[in-house]
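Novice: Here is the input, now give the coordinates:
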Amino acid sequence: MIFFPAIIAGFLIGWVRAARRGGNRLDRLQYAGVHAIIFAILGLFATIIIQRMN
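Specialist: Next up is the predicted model:
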């Protein structure tokens, strides 16, 4: 399952990117949420592709 680690990785990457840009807590949460959603979609597609190859 690539889905759940992708969500966590996306959240952390989004949080760090917002922090580097000087965002406050709400900015960091927004970046983290958007990145988590994007990574979740990518992880879901990766999981489907891997399952279809077997």
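Novice: use CA for all of it now, contacts and neighbours both
Specialist: Will do.
Novice: so who does Ala19 touch?
Specialist: Residues counted as contacts of Ala19 (CA atoms under 8 Å, 6 or more residues apart in numbering) are Arg28.
Novice: mind checking how far Met53 is from Tyr31?
Specialist: Going from Met53 to Tyr31 by CA to CA, to the nearest Å gives 33 Å.
Novice: by contact count, what packs against the lengthiest helix in the chain?
Specialist: For the chain, the helix with the greatest residue count under DSSP state H is helix 25-53. On a contact count with 3 or more CA pairs under 8 Å, 6 or more residues apart in numbering; DSSP states H and E, helix 25-53 meets helix 3-20.
Novice: Here is the second sequence; please produce its structure so I can put it next to the first one:
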Amino acid sequence: MIVILLALIGGLFGWRMAKTRGGNRLDKLQYAAVYLMVGAMVGLLLTVIIERLI
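Specialist: Below you'll find the model as predicted:
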């Protein structure tokens, strides 16, 4: 659940960042995809850390 949540937040953050920088539709999609993957990796790392601690 953490992975999905952070992936979506990352995607939205990337889309918004490209929008504020004046990017076109493809720029927004690229930023959203990259930040989505970064968010998913951070979420996966947090999930592993939490599972190891419990």
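Novice: Would you pull the TM-score for this pair?
Specialist: TM-score for the superposed chains, counting by TM-score structural alignment, normalised by the length of the first structure: 0.97, backed by 54 aligned residues with a CA RMSD of 0.5 Å.
Novice: The longest helix of the first structure vs the second structure, average distance?
Specialist: Its match in the second structure and helix 25-53 of the first structure itself, once the structures are fitted together, sit a mean 0.3 Å apart by mean CA distance after the TM-score superposition for the first structure.
Novice: which ones are touching the residue most central in space within the second structure?
Specialist: Closest to where the C-alpha atoms of the second structure average out (CA atoms, centre = their mean) is Gly10, at 2.4 Å. Counting by CA under 8 Å, 6+ apart, Gly10 of the second structure touches 32, 35-40.
Novice: switch to 10 Å and redo it
Specialist: Shown in contact with Gly10 of the second structure (CA atoms under 10 Å, 6 or more residues apart in numbering): 4, 16, 31-40, 42.
Novice: Ok, Pro5 of the first structure next?
Specialist: Pro5 of the first structure neighbours (CA under 10 Å, 6+ apart): 11, 36, 39-40, 43.
Novice: if we can go back for a sec, the contacts of Gly10 of the second structure into a markdown table, with extra columns for distance to Val48 of the second structure and neighbour count?
Specialist: Converted to a markdown table, these look like this (distance: CA to CA, whole Å; neighbours: other CA atoms under 10 Å):
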| residue | distance to Val48 of the second structure | neighbour count |
| --- | --- | --- |
| Ile4 | 14 | 14 |
| Arg16 | 29 | 16 |
| Tyr31 | 26 | 21 |
| Ala32 | 24 | 24 |
| Ala33 | 23 | 19 |
| Val34 | 21 | 16 |
| Tyr35 | 20 | 23 |
| Leu36 | 18 | 25 |
| Met37 | 17 | 17 |
| Val38 | 15 | 16 |
| Gly39 | 14 | 23 |
| Ala40 | 12 | 22 |
| Val42 | 10 | 17 |
